[in-house]
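>>> what follows is a predicted structure for the sequence shown.
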Amino acid sequence: MSEPPKARVVICVGDIHGFITKLQNLWSNLESSIDRSQFETATVIFLGDYCDRGPDTRRVIDFLAALPSRHPRQRHVFLCGNHDLAFAAFLRLLPPPSDGSAFSEGWREYEGSEAREGWFKGEGYEDMHLQGRRWSGNITVKFNTAKGTEYQGSIYDAGPTFESYGVPHGSSDLVKAVPDEHKKFLADLVWVHEEDDVFVNTGDGVKCCKLIAVHAGLVKGADVKEQLKLLKARDTRVPKVEALSGRKSVWDIPEELTASGTIVVSGHHAKLHVEDLRLIIDEGGGYKDKPVAAIILPSMKIIRDTDVLAK
């Protein structure tokens, strides 16, 4: 008989949004909170949205790209968030649509928003994925009433990302300014990650589950296998990927995954929500005054960059 799988440490890190000091402090707190041997062999899943809003996107990607060499026994998974997809789209790093269509065909559904969002019309825009144009555009309405803050350049708040690479928001020079190592990091981001034999503490004891990590979530009511297939293929025919950018539609776990006891973990929603096997880890939401958080499995312990831990 084969031995049952052992409970290993899985760490899921919420949205970072260009805040390098928060990321450094969170990482230090994770190291302090986990047995060293377990930390050095942990699976660390970053839930996406590494760029925009905060001032240090370039340094954040430097930090993340260096982790495999700094911690070679760890396993690192870097999910693509909606902000990262848009950044990659502007840099022309997304795979082309599988049906041979042009990215410009995806503009039509949303063209009613083009004037208000000020879509990018600079060098290379003619066949740019919709989200790249939105990300690098200049929004005409400068105040975000939903958040009570000023937009930072575009609807994605991408201005600080451009500035972290030394170019003004909306400049086509960003393509040259981003180093090749960062382009590779962005090009290699996965849209979904599945992990077997993940242990989690529940009210009914410790359970061994399958885990699905995706930036926003999976659409309830839509076929899960088909969703996973399209996400694994990074299907760029779709101008807006609901699993990376949806809200209410992806909040709940699809019924078939609930029935099978599957963990679904996401960031994106600017909330910390831990209910049964639905884990949403994005306490910061890209706000300067809110923490970046992570969850440790199986303990379900939440660690924040703001935690003051005993040494």
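Received it, and whenever you're ready, just let me know what you need.
>>> going by C-alpha atoms from here, please, whenever you check contacts or count neighbours.
Fine.
>>> what about the spatially most central residue of the chain, which SS state?
Nearest residue to the geometric centre of the chain (C-alpha atoms, centre = their mean): G48, 1.4 Å. Classification of G48 using DSSP: H, G, I helix; E, B strand; the rest coil returns coil.
>>> contacting residues around it?
G14, D15, I16, F78, L79, C80, G81, N82, D84, H215, G267, H268 (C-alpha atoms under 8 Å, 6 or more residues apart in numbering).
>>> could you list which of the residues you listed belong to helices?
Among the contacts of G48, the members found in helices (DSSP state H) are N82, D84.
>>> export the contacts of G48 as a markdown table, with columns for neighbour count and distance to I155.
Shown next, in a markdown table, are the contacts of G48 (neighbours: other C-alpha atoms under 10 Å; distance: C-alpha to C-alpha, whole Å):
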| residue | neighbour count | distance to I155 |
| --- | --- | --- |
| G14 | 34 | 21 |
| D15 | 30 | 17 |
| I16 | 31 | 18 |
| F78 | 23 | 24 |
| L79 | 25 | 21 |
| C80 | 26 | 18 |
| G81 | 28 | 15 |
| N82 | 27 | 12 |
| D84 | 24 | 14 |
| H215 | 32 | 19 |
| G267 | 33 | 19 |
| H268 | 28 | 15 |
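>>> mind putting the contacts of G48 into a markdown table with distance to S245?
Shown next, in a markdown table, are the contacts of G48 (distance: C-alpha to C-alpha, whole Å):
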| residue | distance to S245 |
| --- | --- |
| G14 | 15 |
| D15 | 13 |
| I16 | 16 |
| F78 | 16 |
| L79 | 13 |
| C80 | 11 |
| G81 | 8 |
| N82 | 6 |
| D84 | 11 |
| H215 | 8 |
| G267 | 10 |
| H268 | 8 |
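>>> so which of the contacts of G48 are in strands?
F78 (DSSP state E).
>>> using the three-state scheme, assign L279.
Bear in mind the rule, three-state DSSP; under it L279 is strand.
>>> below is an additional structure, to be compared with the one above:
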Amino acid sequence: MAEPGIHFLDAHGPEGVRLYAIGDVHGRLDLLAAMHQRIEDEIERDLPADWRVIHLGDYVDRGPDSKGVIDFLIEARERDSRHVMLAGNHDVGFLDFLKKPDPEGLFIRFGGIQTALSYGVAISEGTSMWFGKAEAAVRKGHESLVEAVPQTHIDFLRSLRLSLTLGDFFFCHAGIRPGIALARQNPQDLMWIRDIFHNYQGLFPKIVVHGHTPVPEAEVMANRVNVDTLAWQSGMLTALVVDGPDKRILTITIKEPGTTKEA
């Protein structure tokens, strides 16, 4: 028997626990730090009985400071375990590249060059070179990157969980496959799924809060909420805030260095 579905308007967070779910960061340490400061200010002001800050994955690639983002998240979790980090496909792709340098893989093709630079390693772009030369350049960059990435960062990436359920909300990076129980979702779907999930019109057992697919502004649907607002390029990092029955969207925007807008 299928679980009954729930509509976003009827969904509640766990009693006495305020939730913040932050979308894809992609190396934008400036936005992440500003978002955390805003959250800390709200918690200090409102004094909720308890709270969780849930990061929905994709901490690395594309933006300028993936290394700094991982350092920041490690410190935040060590300071308070109520900071929870989920795995995104780019985070797993980073681990995959460290294991095996694939010149045609996710890391090299979609922003890993910038991740490597944040660790002080330059990896040549392979697209303009014949394959053998590209493969050799990537292999050389891989060797340097393996030496440059601290073990603490590898341990952090390996520790990332795939999903989290709190109250009437299910948090993951990409989404879920309709018709499959939440507890039986395929890890690949949780990190990669798009169309079949986005196009589903029915209600899910929980409201699915996700990122992975960029949108111009937070997408609030009856059955899901997408908070990936392309932070690395748009300069806007977005979070869903849930406090009992109350839900709102929180955004931090940094278009130029030294300028921060909140909403």
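Looks like it arrived, so ask away. Note that the structure is a prediction, hence the values are computed from the model and not measured.
>>> what does the TM-score come to for these two?
Once superposed, the chains reach a TM-score of 0.75 (TM-score structural alignment, normalised by the length of the second structure), with 223 aligned residues with a C-alpha RMSD of 2.6 Å.
>>> for the residue lying closest to the residue nearest to the centre of the first structure once chain neighbours are set aside, list the residues it contacts.
Nearest non-adjacent residue to G48 of the first structure, counting by C-alpha to C-alpha, 6 or more residues apart in numbering: G81, 4.2 Å away. Contacts for G81 of the first structure (C-alpha under 8 Å, 6+ apart) come out as L47, G48, D49, Y50, W191, H215, A216, L244, S245, H268.
>>> closest to T57 of the first structure out of those residues?
Taking C-alpha to C-alpha as the measure, T57 of the first structure lies nearest Y50 of the contacts of G81 of the first structure, at 6.7 Å.
>>> what's the match for that closest one in the second structure?
With TM-score structural alignment defining the correspondence, Y50 of the first structure maps onto Y59 in the second structure.
>>> doesn't I70 make contact with that match?
Yes. Between Y59 of the second structure and I70 there is a contact at 7.0 Å, judged by C-alpha atoms under 8 Å.
>>> out of the two, which sits in the more crowded spot?
Using other C-alpha atoms under 10 Å, the more surrounded residue of Y59 of the second structure and I70 is Y59, with 32 against 20.
>>> find the nearest non-adjacent residue to the more buried one, please.
H26 (4.7 Å).
>>> do you know how far the one you found is from Q114 of the second structure?
Going from H26 of the second structure to Q114 of the second structure by C-alpha to C-alpha, to the nearest Å gives 10 Å.
>>> ok, K99 of the second structure next?
18 Å.
>>> contacts for stretch 32-44 of the first structure?
8-13, 31, 71, 73-77, 309, 311.
>>> which one of these is nearest A187 of the first structure?
Once C-alpha to C-alpha is applied, the member of the contacts of stretch 32-44 of the first structure that ends up nearest A187 of the first structure is V77, at 13.4 Å.
>>> rewinding a little: common neighbours of H26 and Q114 of the second structure, please.
By C-alpha under 8 Å, 6+ apart, the residues touching both H26 of the second structure and Q114 are D61, R62, G63, S66.
>>> before we move on, what SS does the first one have?
Local secondary structure at D61 of the second structure is given as coil here, using three-state DSSP.
>>> how many neighbours does the nearest residue to it once chain neighbours are set aside have?
Leaving aside its sequence neighbours, D61 of the second structure sits nearest to G111 (C-alpha to C-alpha, 6+ apart; 4.4 Å). Counted with other C-alpha under 10 Å, the neighbours of G111 of the second structure add up to 18.
>>> the first structure: which residue goes with G111 of the second structure?
By TM-score structural alignment, G111 of the second structure lines up with D157 in the first structure.
>>> likewise for V227 of the second structure?
V227 of the second structure maps onto I281 in the first structure, by TM-score structural alignment.
>>> and if you look at G93 of the second structure?
In the first structure, G93 of the second structure lands on A86 (TM-score structural alignment).
>>> so who does its match touch?
Applying C-alpha under 8 Å, 6+ apart, the residues near A86 of the first structure are Q131, G132, R133, R134, W135.
>>> which ones among the residues you listed lie within strands?
Using DSSP E, none of the contacts of A86 of the first structure sit in strands.
>>> ok, and the most crowded of these?
Going by other C-alpha under 10 Å, W135 tops those with 32 neighbours.
>>> which non-adjacent residue is nearest that residue?
Using C-alpha to C-alpha, 6+ apart, the nearest residue to W135 of the first structure is Y156, at 5.4 Å.
>>> how much space between the one you found and L231 of the first structure?
22 Å.
>>> any idea which helix or strand comes after the helix or strand where W51 of the second structure lies?
For W51 of the second structure, the host element (DSSP states H and E) is strand 50-55. For strand 50-55 of the second structure, the following helix or strand on the C-terminal side (DSSP H and E) is helix 66-79.
>>> which helices and strands does that next one pack with?
The contact analysis (3 or more C-alpha pairs under 8 Å, 6 or more residues apart in numbering; DSSP states H and E) places helix 66-79 of the second structure against helix 29-46, strand 83-85, helix 112-118, helix 151-159.
>>> please identify the most buried of these.
Comparing these by mean neighbour count (mean count of other C-alpha atoms under 10 Å), helix 112-118 ranks first with a mean of 23.
>>> how distant is the next helix or strand after that one from the center of its chain?
Moving toward the C-terminus from helix 112-118 of the second structure, the next helix or strand (DSSP H and E) is helix 131-148. Here helix 131-148 of the second structure is found 26 Å from its chain centre; the criterion is C-alpha atoms, centre = their mean, to the nearest Å.
>>> out of Y156 and L231 of the first structure, which sits in the busier spot?
A side-by-side neighbour count of Y156 of the first structure and L231, using other C-alpha under 10 Å, places Y156 first with 24 against 19.
>>> R134 is in contact with that one, correct?
Yes. Under the criterion of C-alpha under 8 Å, Y156 of the first structure makes contact with R134 at 7.5 Å.
>>> where's L95 of the second structure, which helix or strand?
helix 89-99.
>>> same question for C209 of the first structure.
strand 205-213.
>>> quick one: buried residues of whichever helix or strand comes after that strand?
Toward the C-terminus, strand 205-213 of the first structure is succeeded by helix 224-232 as the next helix or strand (DSSP H and E). Judged by neighbour count (16 or more other C-alpha atoms under 10 Å), helix 224-232 of the first structure contains these buried residues: Q227, L228, L230, L231.
>>> roughly how far apart are the closest residue to the first one other than its chain neighbours and K229 of the first structure?
Going back to what we said before, that points to Q227 of the first structure. Excluding its sequence neighbours, the residue lying closest to Q227 of the first structure (C-alpha to C-alpha, 6+ apart) is L218, at 7.4 Å. Applying C-alpha to C-alpha, the value for L218 of the first structure to K229 of the first structure is 12 Å.
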